[in-house]
Every structure is written in C-alpha cells, then in structure tokens.
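Peer 1: sequence isn't available, so here's the structure alone:
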C-alpha cells in the first residue's frame, strides 16, 4: 500500500507551515504535534456528525419488540 503522506520535507506542517520532519510527520516538530493535539482536546477540531435527538438515542437502545411503532 502506498504511503498517503508525501516524503518528509516535501509537505508543510499544518500548524506553522514549515517543512515537515520524518520523526514528527506530518508536523515539523513535537511542539506543533502537541499544539494540534491540544486543539483536538479543546474542541477546536471536530468530526462532523448528525446529532440525534435524546428520544432517538433511547429508541436505538431498546430491543426491536419494545420500540414504539412510529
């Protein structure tokens, strides 16, 4: 399987734009990798999804025979 990332040095760090390092790819340094991780932890980055209404979540947990027919 082909490597999805370009060779180190050919890509720019997504945090600061400097050339990447092979040891910290896809970032240029451990600092930029930690900045990126902090953005995930703080909620700056999010994975898009559809939000279920609370009653929909409960219905998904019930066995089919116990669900309210709609």
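Peer 2: Thanks, I have it. All values reported here derive from a predicted model rather than from experimental measurement.
Peer 1: going forward, measure contacts and count neighbours with C-alpha atoms only.
Peer 2: Fine.
Peer 1: hmm, who's touching the longest helix along the chain?
Peer 2: The residue-count maximum for a helix in the chain (DSSP state H) belongs to helix 30-42. Residues outside helix 30-42 that contact it (CA atoms under 8 Å, 6 or more residues apart in numbering): 13, 15, 16, 24, 27, 45, 46.
Peer 1: try it against this one:
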C-alpha cells in the first residue's frame, strides 16, 4: 500500500509573526500565518518599511 499526499500529516511550523505553531496545510487561507491578524500585522510592517529586501541602490541618472 502506498502513501499519498492526503494521508501524510501536515508539517508544523511557527507563525512568522507570533511564533504560534501551526499546521502547514493548503486549506489555511492565511498560510504561512496562523490568522488574518498576523498576516495584516506583517503586511503593515512591509508598508511601514520595517521590513526590506536588501539591494544595491540604482542610479537612475546613469545613461545607457
């Protein structure tokens, strides 16, 4: 008898915002967060520029 993806237990991961353990399941509408609240807190942090992806600044004055 072979196992399929539906019979495997969901992985447990910490919510990136509050660190509460949650199951990584496709039916979680807020994945990877535990709730809509944590998702919105994270979105607000990005909007307020408390999170950023490191990159080199671009020089828009440079001619091609």
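Peer 2: Sure thing, it's come through. Keep in mind that what you see is a predicted model, and the values were worked out from it rather than measured.
Peer 1: tm score of chain vs chain?
Peer 2: Laid over one another, the chains give 0.66 as their TM-score (TM-score structural alignment, normalised by the length of the second structure), with 51 aligned residues with a CA RMSD of 1.8 Å.
Peer 1: re earlier: most neighbours of all the contacts of helix 30-42 of the first structure, which one?
Peer 2: residue 27 (25 neighbours; other CA atoms under 10 Å).
Peer 1: which of the contacts of helix 30-42 of the first structure lies closest to residue 61 of the first structure?
Peer 2: Among the contacts of helix 30-42 of the first structure, residue 46 lies closest to residue 61 of the first structure (CA to CA), at 25.0 Å.
Peer 1: what residue of the second structure matches up with that closest one?
Peer 2: By TM-score structural alignment, residue 46 of the first structure lines up with residue 52 in the second structure.
Peer 1: much appreciated, bye for now.
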